[in-house]
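Q: Below: sequence and its predicted model.
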Amino acid sequence: MTLPSKTSDLRVALFSGNYNMVTDGANKALNRLVSYLLAQGAQVRVYSPTVDAPAFEPAGDLISLPSFAIPGRAEYRVATGLPRAVRRDLEAFAPNIVHVSSPDPSAHRAVTWARAKGLPVLGSVHTRFDTYPRYYNLAWVEPILTAILRRFYRRCDGLVAPSESMAQVLREQRMNYDISLWSRGVDRHIFDASRRDMAWRRSLGIEDHEVVVGLFSRLVMEKGLDVFADTIDQLVARGVPHRVLIVGDGPAREWFENRLPSNAVFAGYQAGTDLGRAVASMDVLFFPSITETFGNVTLEAMACSLPVVCAEATGSESLVDNGNSGRLIRPGHVHAFAQAVRGYIEDAALRAAHGAAGEARSRDFSWDRINQSVADTYLRLIRQKARVGK
């Protein structure tokens, strides 16, 4: 078999746990990657659970995998295996590399199938699955989950992580020894300070002089909503004037609405240029999540010239220059979060300076360059697998 030498020679079988059912950073990144590969002449086949009413149209050919809804989180599904029809489809497609993006049962079986065929496997890491149990009073599960993830990722020929900080975590956890970067880009047609809209803010009851502390995210507890609310409580207790603007939706929205002050504004789900307008109309991003592997939210806010206050955790710490474009605070340190947010609320010049530094940093992230790095990793793993097999 002739080895592929360029991107157009690739035939990629991509396994996703949730390719287009929910609009989140991981799904958007995977669809962007597939669109880029197809535009370069590569062949891609996507295998994922499907639903009757997905969040958006998928990029590329999508083959449905059997799945079940996660109890209590029905918007997500777990792919359960590779039935005979899917295996026949895989055989007919004849990929030269398999890409697995979620450590579910179907992906485990896809890795086994690829190894039996002598095909290389790339695993992409999109979230800190190992940290999720602590938000549901199941912290004792974390070591078990980490062990399961280690077995899965070490059966891959290589991994890609979205940030150097996440790659280092994976190395420390001994998940794999071949870890490359697949960063994230920002759509500058959507996220730009020019989209700031004071009339839109007024329509929400926010006055022009009010400083808006914003969050845009899927509203789930693992995004640090409890820390966000506790921090806002401290600002209120100290008499620091501000308004809270929440953009997004999710199963924790009702809890969040009840937990935040009554004058907090919930703008709901926003997408495209509407989302860009909402983000640019904030004054400070406060994002205390520790589950991000990259920090799409952080980068998009930076592109809108917002100073950012984030948890010092994987993802954000690779983006934010602490004290120059934002503040990185020890996870869960509510007092320090409040102090950092207060500093931006009370100092317009500091907001402007740090926002400008963040915007300059955001220009380093080009989607085409980033997605080509994944294609280059595919080609490298194929070459390495061929050498080992000789």
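A: In hand now; what should we look at?
Q: contacts and neighbour counts: CA atoms only from here.
A: OK.
Q: So what touches stretch 234-242?
A: The contact list for stretch 234-242 (C-alpha atoms under 8 Å, 6 or more residues apart in numbering) reads 210-213, 335, 338, 342, 345.
Q: nearest to Pro133, of those?
A: Out of these, the one with the shortest distance to Pro133 is His335. That distance is 24.5 Å, counting by C-alpha to C-alpha.
Q: circling back: of all the contacts of stretch 234-242, which two lie farthest apart?
A: Comparing all pairs in the contacts of stretch 234-242 by C-alpha to C-alpha, the longest separation belongs to Glu210 and His335, at 22.3 Å.
Q: that older thread, list buried residues within the contacts of stretch 234-242.
A: Applying a neighbour-count criterion of 16 or more other C-alpha atoms under 10 Å, the buried members of those are 211-213, 338, 342, 345.
Q: Included below, for side-by-side comparison, is a second structure:
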Amino acid sequence: MHTSDLRIALFSGNYNYVRDGANQALNRLVGYLLSQGASVRIYSPTVENPAFEATGDLVSVPSMAIPFRPEYRIPLSLSRSVRRDLEAFNPNIVHIASPDRVSRKAVKWAKKQNLPVLCSVHTRFETYFRYYNMSFIEPVVEAWIRRLYRKCDALVAPSESFAQVLRQQRMNYDIDIWSRGVDRGIFNPGRRDMEWRRGLGMSDDIPVIGFLGRLVMEKGLDVFSDTIDQLKRRNVPHQVLVIGDGPARAWFESRIPDAKFAGFQVGADLGRAVASMDVFFNPSVTEAFGNVTLESMACGLPVVAAKATGSQSLVEDKVSGRLITPGAINQYADALQAYCVNADLRAEHGSAGERRSHDYSWDAINQTVADTYLRLIRQHAARAIAAR
């Protein structure tokens, strides 16, 4: 069996209606699989005006807007029409990418059809509640997710550090790595544009600390702003550039009023914005990989990040950046201060990160997922023969 023989039914809670690192990775995967001759059918909530055009054939599943976060939608059911479409497509493997109700129904359907199931894990969903004063729910959510993941034949995680967390949580014992790639045509040091930076009112000779990501509290906006406050108290020369948008933008703007907010950027404009920073600061602990961290490294920036899943697999402490205990404001400030006052250190660690980014090729990375599909199909067939 070859990649071209694959027929994959992919279930995603958000395939293209809001842009994020997870669904961009899924779209890249589908594009690669289609280029190799595989057949893919995607089942996901849809909206009238999605953030970007979907790669592949997308089937809409019934959904509703999430209360208080209406930009996101909850998949509700594997409706009769969706089931008919799924049966007509006749997949030989099912891939789920979010632990929602429809994914659970898809797993149940796959088991009845005697099909293997792969689950790709993109974020630490259970940690989100920490940012909304509901951390007491985390053990319940973890157990709820475990019940689903243990029904899957295997998981793929974007980093070894995250895979280890999943093993410790007893989510599954067959876990492969589906890393992430970086488009070096977009993200590279040559994209640096001081004229663009000056257009935002930023000085050439004062270091720029950058933030890149969706502006939601679970990205560590509170830690970021508290750390910037600490730098101000220390009289450390710095400027702040924020790339991205989201429901917490007004709150973030009020907390760091001197920062420049460049809004949502994409493609070459995004590469230019990242390369025009001097240091990248990522205090989030929710990412399973950290696409933004890799993109910043590819642009030659030193990275100050939380010592958490994702960043630990990318950043080498005191070589390409600093890994800091999550929430340790003074330690974050110490690390950023060192980069702000020492241009040679910035250049040395930025160059090390840029060299490291060359290891991440999208085609090779996506082929590992195709290889995992093929392995699971072979194993499933072998078990069926043994059972007979």
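A: Received it, and whenever you're ready, just let me know what you need. Quantities reported herein were computed from a predicted structural model and do not represent experimental measurements.
Q: before we move on, back to that, so which of the contacts of stretch 234-242 of structure 1 belong to helices?
A: Per DSSP state H, helices hold the following members of the contacts of stretch 234-242 of structure 1: 335, 338, 342, 345.
Q: show me the contacts for the first one.
A: His335 of structure 1 is in contact with 231, 234, counting by C-alpha under 8 Å, 6+ apart.
Q: Give the buried residues for the top helix by length along structure 2.
A: In structure 2, ranked by residue count with DSSP H as the criterion, the top helix is helix 362-387. Of the residues in helix 362-387 of structure 2, those buried by neighbour count under the rule 16+ other C-alpha under 10 Å are 362, 365-370, 372-374, 376-377, 380.
Q: Which of the residues you listed sits closest to Gly244 of structure 2?
A: Relative to Gly244 of structure 2, and with distances defined as C-alpha to C-alpha, the nearest of the buried residues of helix 362-387 of structure 2 is Trp362, at 23.6 Å.
Q: what residue of structure 1 takes the place of the closest one?
A: In structure 1, the residue paired with Trp362 of structure 2 according to TM-score structural alignment is Trp367.
Q: Next, count neighbours for the nearest residue to that match once chain neighbours are set aside.
A: Across the structure, with C-alpha to C-alpha, 6 or more residues apart in numbering as the measure, the residue nearest Trp367 of structure 1 apart from its sequence neighbours is Gly185 (4.6 Å). Gly185 of structure 1 has 21 neighbours, counted by other C-alpha atoms under 10 Å.
Q: Return the residue of structure 2 aligned against Gly185 of structure 1.
A: Under the alignment (TM-score structural alignment), Gly185 of structure 1 pairs with Gly181 in structure 2.
Q: wait, doesn't that match sit right on His358?
A: No. Taking contact to mean C-alpha atoms under 8 Å, the distance of 9.1 Å between Gly181 of structure 2 and His358 leaves them out of contact.
Q: so who does the residue nearest to Trp367 of structure 1 touch?
A: With contact set as C-alpha under 8 Å, 6+ apart, Gly185 of structure 1 has these partners: 365-367, 370.
Q: What of Val102 of structure 2?
A: For Val102 of structure 2, the set of contacting residues under the criterion of C-alpha under 8 Å, 6+ apart consists of 11, 75-78.
Q: In CSV: the residues you listed, plus distance to Asp100 of structure 2.
A: Supplementary listing: those in CSV, determined by distance: C-alpha to C-alpha, whole Å:
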residue, distance to Asp100 of structure 2
Phe11, 10
Pro75, 7
Leu76, 8
Ser77, 10
Leu78, 11
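Q: Could you dump those residues into a markdown table and include neighbour count, distance to Pro67 of structure 2 and secondary structure?
A: Output for those, formatted as a markdown table (neighbours: other C-alpha atoms under 10 Å; distance: C-alpha to C-alpha, whole Å; DSSP: H, G, I helix; E, B strand; the rest coil):
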| residue | neighbour count | distance to Pro67 of structure 2 | secondary structure |
| --- | --- | --- | --- |
| Phe11 | 29 | 22 | strand |
| Pro75 | 26 | 13 | strand |
| Leu76 | 17 | 14 | coil |
| Ser77 | 18 | 18 | coil |
| Leu78 | 20 | 21 | coil |
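Q: just those residues now: which is nearest Leu294 of structure 2?
A: Leu294 of structure 2 has its nearest neighbour among the contacts of Val102 of structure 2 in Phe11, at 26.1 Å by C-alpha to C-alpha.
Q: Now do the contacts for that closest one.
A: Contacts were defined as C-alpha under 8 Å, 6+ apart; by that measure Phe11 of structure 2 touches 42-44, 94-98, 102-103, 106.
Q: Of the residues you listed, which belong to helices?
A: Secondary-structure check on these using DSSP H: residues within helices are 102-103, 106.
Q: Reformat these as a markdown table; add distance to His349 of structure 2.
A: As requested, those are exported to a markdown table (distance: C-alpha to C-alpha, whole Å):
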| residue | distance to His349 of structure 2 |
| --- | --- |
| Val102 | 44 |
| Ser103 | 42 |
| Ala106 | 45 |
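Q: if I look at the residue nearest to Pro189 of structure 2 when sequence neighbours are not counted, how far off is Val292 of structure 2?
A: For Pro189 of structure 2, the nearest residue in space outside its immediate sequence neighbours is Cys299; the separation is 4.4 Å by C-alpha to C-alpha, 6+ apart. Remark: distance between Cys299 of structure 2 and Val292 of structure 2 (C-alpha to C-alpha, to the nearest Å) = 11 Å.
Q: same question, Ala106 of structure 2
A: In terms of C-alpha to C-alpha, Ala106 of structure 2 sits 31 Å off from Val292 of structure 2.
Q: Over to Asp205 of structure 2?
A: Relative to Val292 of structure 2, Asp205 of structure 2 is positioned 25 Å away (criterion: C-alpha to C-alpha).
Q: And these two? Which one has more around it.
A: Applying other C-alpha under 10 Å to Asp205 of structure 2 and Val292 shows that Val292 carries more neighbours, namely 19 against 8.
Q: Could you double-check that the more buried one sits in contact with Gly213?
A: Yes. Look at Val292 of structure 2 against Gly213 with C-alpha under 8 Å: they come within range, at 7.1 Å.
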